[in-house]
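> sequence-free structure coming up:
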């Protein structure tokens, strides 16, 4: 990887993909661990006026597992600074953000925290792309 001076970027701009990639890896691993825990447990039980109803979220857990793995790999790719890695990371982060928001009723605290971190990583990657002229 070239030095920040050779590419015409400041050290803060050079660190953005590193921080964003680390954030994406962390949230990807959080999704993977959450999905694994959901797969190992039974269905959720919903209490309503008519009684108790089991809600099976196994399909959502498998989706979280796949998206979380893809997000962690995309975060690692964003750290490398290769051309197009930031776009792939942004796409995976938007997908993960969408899937997380769909699980909001089942895990609201985790979803809000992970969504905020994903949004921060997306912002960092977009600012880095703008600062470097769209390369990377």
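It's in. The structure displayed is predicted, hence computed values, not measured ones. Numbering: from 1, shown residues only.
> C-alpha only now, for contacts and for neighbours.
OK.
> correct me, but residue 9 touches residue 133?
No: between residue 9 and residue 133 there is no contact under Cα atoms under 8 Å: 10.3 Å.
> Put this next to the first one:
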């Protein structure tokens, strides 16, 4: 049993940081949402590349690409978001910074994707908005 002078506690790590290298709080939430959103974008991309019948055909849409073009956009963006989400889970600062930019690009891509898969696009826009909010919320140790 150790005794401490005047009831002082031994020095511990600041709240919000962990010795294991993993993150906590809103950053953890953003990382999990980035991984989930990246996977959903990958699935949407694969389905669009395969010319699946799930998507609505919109012949007079101003931002019209063929379905395969949209599929490649979502597939590549989903892979990058997924990788950044795993890096954010490990606590990489570059992933925190680029996570906001990637979520913004994901919101933009899904906004343009609205006529093809409205429910899916709105769900991913909401997820990207939560990612941006969680990454821009100051951590407890910074406040």
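Everything's here; your move. Remember, predicted model here, so these are calculated numbers, not experimental data.
> Counting neighbours around each, name which of residue 9 and residue 133 of structure 1 comes out higher.
Legend: neighbour count by other Cα atoms under 10 Å for residue 9 of structure 1 and residue 133, higher for residue 9 (14 against 9).
> Skip the chain neighbours and tell me the closest residue to the most centrally placed residue in structure 2.
Centroid check for structure 2 by Cα atoms, centre = their mean gives residue 34 as the closest residue, at 2.1 Å. Setting aside the residues directly before and after it, residue 34 of structure 2 is nearest to residue 85 in space (Cα to Cα, 6 or more residues apart in numbering), at 4.9 Å.
> all helices for structure 1, in order.
Counting by DSSP state H, the segments of structure 1 that form helices are 4-7, 11-40, 58-80, 85-102, 108-131.
> how about CSV for those helices, with distance to residue 51 of structure 1 added?
Below are those laid out as CSV (distance: least, Cα to Cα, whole Å):
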stretch, distance to residue 51 of structure 1
helix 4-7, 62
helix 11-40, 23
helix 58-80, 22
helix 85-102, 24
helix 108-131, 23
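> and of the ones you listed, who's closest to residue 47 of structure 1?
Minimum separation from residue 47 of structure 1 across these (Cα to Cα) falls at helix 108-131, 16.8 Å.
> Now do that closest one against helix 85-102, angle only.
Using axes from the mean of the first three to the mean of the last three Cα atoms, to 10 degrees, the direction of helix 108-131 of structure 1 lies 160 degrees away from that of helix 85-102.
> tell me what helix 108-131 of structure 1 is packed against?
helix 11-40, helix 85-102 (3 or more Cα pairs under 8 Å, 6 or more residues apart in numbering; DSSP states H and E).
> Can you give me the neighbour number for the equivalent of the residue nearest to residue 34 of structure 2 over in structure 1?
In structure 1, the residue matched to residue 85 of structure 2 (TM-score structural alignment) is residue 75. By other Cα under 10 Å, 31 other residues sit near residue 75 of structure 1.
> how close does whichever residue in structure 1 pairs up with residue 130 of structure 2 get to residue 56 of structure 1?
Structural correspondence for residue 130 of structure 2 with respect to structure 1 (TM-score structural alignment): residue 120. Separation of residue 120 of structure 1 from residue 56 of structure 1 (Cα to Cα, to the nearest Å): 31 Å.
> likewise residue 130 of structure 1?
Distance from residue 130 of structure 1 to residue 56 of structure 1, by Cα to Cα: 43 Å.
> Ok, residue 68 of structure 1 next?
20 Å.
> The two: who's more crowded?
residue 68 (30 against 14).
> Provide a list of residues in contact with that one.
27-32, 96 (Cα atoms under 8 Å, 6 or more residues apart in numbering).
> so which of those residues comes closest to residue 48 of structure 1?
residue 31 (28.0 Å).
> contacting residues for the residue mapped onto that closest one from structure 2?
Residue 31 of structure 1 maps onto residue 41 in structure 2, with residues paired by TM-score structural alignment. Counting by Cα under 8 Å, 6+ apart, residue 41 of structure 2 touches 74-75, 77-78.
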